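[1] Take a look and give me a structure for this.
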Amino acid sequence: MKNKKFLFAASLLLVLSMFLAACGSDKKVSGTDEKDGKEEKPKFISILTGGTGGTYFPLGGSFATIISDETGIETNAETTGASAENMQTLKDGDAEIAFSQTDIASYASEGKIMFEGNVVDNVKAIGTLYPETIQIVTTKGSGIKSVNDLKGKKVSVGAPGSGTNANAQQILEVYGMSFDDIEKQDLSFDESVAGIQDGTIDAAFVTAGTPTGAVEGLAATEEVVIVPVDQDKAEELIKKYPYYTIDEVPSGVYKLTEAVPTVAVQAMLVVREDLSEEVVYDITKAIFENLDKVTHAKGKLIKAEKALNGVGIEVHPGAQKYYDEKNIKAE
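    Just a heads-up that it's a prediction; the model follows:
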């Protein structure tokens, strides 16, 4: 009889311990604690950036310091392969915040282009930061002055599946053209510039912040021409693909004598949607109210008033709360 009572008691304790262990294992965010049934802010978060030689990484370092100082959440910036990789990493739940181009974030949320059949549905926007300008680069000697002049020419459109490739395809589309109308070349920025320089290609699409180093190198030896995107075509493009915005390549850049109208996608910050509204509000407020602490030159272009322009995906409720308080709306 005593053995039966002992076995029953032992079984009861085992069931109870398993129940308590299951209850204690439910954590939504890395490093998050729960107290009195209420989820507390995470102890640490990661910001996914890009390569060490790009813009995302140093900006991410500044943002990490600001978030740590202003919210008390220990934050670090991680070097990555940039936009597409960042969106996938957030989908996998292995980080909390990331940099991405607006068009790449949109493709991820819709399962298109490089995310075909792989929808990223757990990521929301914090806000846009600064333009990544679409530059159609050629030289005066090419005779190319308009997008229509690209017909029949050897034109680099970036690597297959890249953001630049999609930008080129969409801009040609609003001009009634496709890749079939050009001699398409799939080259990197440096390869494109080298090709223009040695005459093996006529023009190249380059999506990057201006001035772009590779194009500056070309301007040192050639008279660079940036092909304009006409206003009516830009408006048509933005209507169909809302992650684009109006932009220009300024006078003086690449020795241009006047500004050239074009379009841009935006560099943006995105966040996993399971971060709480309160935490994302605090992060958004910390960044936009401490931009004077950002030392990178691009920091001067970042403004809360422009953060909803060209977002292209749904804004996280925490970020939206901050914009509502400041009466900020998309232009």
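
[2] Going by C-alpha atoms from here, please, whenever you check contacts or count neighbours.
    Fine.

[3] Which of the three states applies to residue 287?
    helix (DSSP: H, G, I helix; E, B strand; the rest coil).

[4] try residue 125
    Classified using three-state DSSP, residue 125 is strand.

[5] Correct me if wrong: residue 164 contacts residue 205.
    Yes. Counting by Cα atoms under 8 Å, residue 164 touches residue 205, with 6.8 Å between them.

[6] what do the two both touch?
    Residues touching both residue 164 and residue 205 (Cα atoms under 8 Å, 6 or more residues apart in numbering) are 134, 157, 158.

[7] A strand includes the first one, no?
    Meaning residue 134. Yes. Counting by three-state DSSP, residue 134 is found in a strand.

[8] ok, now which ones touch it?
    164, 167, 205, 206, 207, 208, 262, 263, 264, 265.

[9] and which of the shared contacts of residue 164 and residue 205 is nearest to residue 244?
    residue 134 (9.8 Å; Cα to Cα).

[10] Here is a second sequence; please produce its structure as well for comparison:
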Amino acid sequence: MFKNILAGLIVLALASSTALAADAHYKIVTGPERGTYIQIGADLAKWVADPAGIELEVMPSKGSAENVQRMRFEPGVKLALVQSDVYQAYVDMANSGNADAGTTIRPLRLIMPLYDEEIYFVVRADSPLKSINDIKNQNMSVGLIGSGTAQSATTLYRLMFGQPIPEQNAQHLSNEDALAALIVGKIDVAIVVAGQPAKLFTDMNPELLQKIRLLKLDPAAPETARAKQAYYPATIRTSSYPNWIKDDVQTLTVKAFLVTYDYNLRDTVGKLDRFADSLCTNFDNLQEHGHPKWKQVKLELPDLGKGWKYYPPMEKRLRACIAHKSAGATATPAAATPEETVQKASKPPCSEQERLLLLCGK
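    Here you go, the predicted model:
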């Protein structure tokens, strides 16, 4: 009798455990299938979500602007990877009075900053172009509409040259299609945003790799000084691509962030709390076993710019864990801001910025 009761209790416990795991099925939107974001998402699923009892489905996407939209409006998407310049562009448009941008970005919250993503300016091996400031008026691929690459490329160009990319010079191609078009001479420059080492290049046919090269950053160029208003110098290392580049190449970089929504349902908050605890507890595993970019991530929550907010429940958990690890003082979590109700109004035709942020037609 006792054995039967014990066996029944064990089965019940196992069933409850399985139900808990099955009940916590979330999605994270990342980036192209051969990019860095999707590998970072897979690392989070394996080393953070799984130990927390959360089944995290890693979803490919065009990139950051699409991720913001899907994080905000697609059921089941609880996490997203977003470039800092894309997030800031939404904040700026919301602050300038764009109702759709405000509706989209104001309920989103940051979990933590991750790493810097390098910006690659790729040309053919026989191209006369030498440095990044030579790309003015060239026919180039700036990334798919909705991608972080498109935001970075267009913002950088406007900063460097004081004008938008001429419409006839901007091609919106995927990374793979851009490199193919570059090699056969259909475009002059392919702009790619990816954390090194990027599978896009490490998996590329060695013979094709020899047909392309990287433009370097010219520290003395006035265009570089203007670009540094929003972006930071970085180095693409030979150790990342030993079969491709012979010398380190100076370029620019943009920050990646892990993003969520300002959830208040107790069940969701509890699961995201578990995710935050697991992120802190398993951070060493991410750095040891995950993509090499994890080695650049610091377990910290720095001050944010105006219009940027951490997600309070996860912020509280992370700060407590960080303090426990470092024996430092904890910071008081920022108060949650009530979600604003924004009334849609008729508006003029789409601007270039609205098109890149997928705000047209809303």
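
[11] Report the TM-score for the pair.
    Superposed pair, TM-score by TM-score structural alignment, normalised by the length of the first structure: 0.68. Supporting alignment: 283 aligned residues with a Cα RMSD of 3.9 Å.

[12] Buried subset of the contacts of residue 134 of the first structure as a ChimeraX selection?
    Those of these that count as buried under 16 or more other Cα atoms under 10 Å are selected in ChimeraX with:
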select :164,167,205,206,207,208,262,263,264,265
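
[13] Can you tell me which of the contacts of residue 134 of the first structure carry over to the second structure?
    When you map the contacts of residue 134 of the first structure onto the second structure and apply both residues aligned by TM-score structural alignment, their matches' Cα atoms under 8 Å, the shared contacts are 205, 206, 207, 208, 262, 263, 264, 265.

[14] what helix or strand is the first one on?
    Just to be clear, that refers to residue 205 of the first structure. strand 203-208 (DSSP states H and E).

[15] Turn the contacts of residue 134 of the first structure into TSV, including distance to residue 287 of the first structure.
    What follows is the contacts of residue 134 of the first structure, written out as TSV (distance: Cα to Cα, whole Å):
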residue	distance to residue 287 of the first structure
164	28
167	29
205	32
206	29
207	25
208	23
262	29
263	26
264	23
265	21
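
[16] now the equivalent of residue 185 of the first structure over in the second structure, nearest residue through space, not along the chain?
    Aligned by TM-score structural alignment, residue 185 of the first structure pairs with residue 171 of the second structure. Excluding its sequence neighbours, the residue lying closest to residue 171 of the second structure (Cα to Cα, 6 or more residues apart in numbering) is residue 141, at 4.5 Å.

[17] about what we covered before: would you point out the most distant pair within the contacts of residue 134 of the first structure?
    Pairwise distances across the contacts of residue 134 of the first structure (Cα to Cα) peak at 14.2 Å, for the pair 164 and 262.

[18] What segments of the second structure are helices?
    Counting by DSSP state H, the second structure has helices at residues 2-23, 36-44, 64-73, 84-95, 99-105, 148-161, 175-183, 199-202, 206-209, 222-227, 266-281, 283-289, 312-326, 352-356.

[19] Run the chain-centre distance for the first one.
    To tie it back to what came earlier, the one meant is helix 2-23 of the second structure. Relative to the centre of its chain, helix 2-23 of the second structure is centred 40 Å away, using Cα atoms, centre = their mean, to the nearest Å.

[20] Then the second one?
    The gap between where helix 36-44 of the second structure is centred and where its chain is centred comes out at 10 Å by Cα atoms, centre = their mean.

[21] Return the mean post-superposition distance for it against the first structure.
    Compared with the first structure after the fit, helix 36-44 of the second structure shows a mean deviation of 3.8 Å (mean Cα distance after the TM-score superposition for the first structure).

[22] Against which helices or strands is that helix packed?
    strand 55-59 (3 or more Cα pairs under 8 Å, 6 or more residues apart in numbering; DSSP states H and E).

[23] Many thanks, we can stop here.
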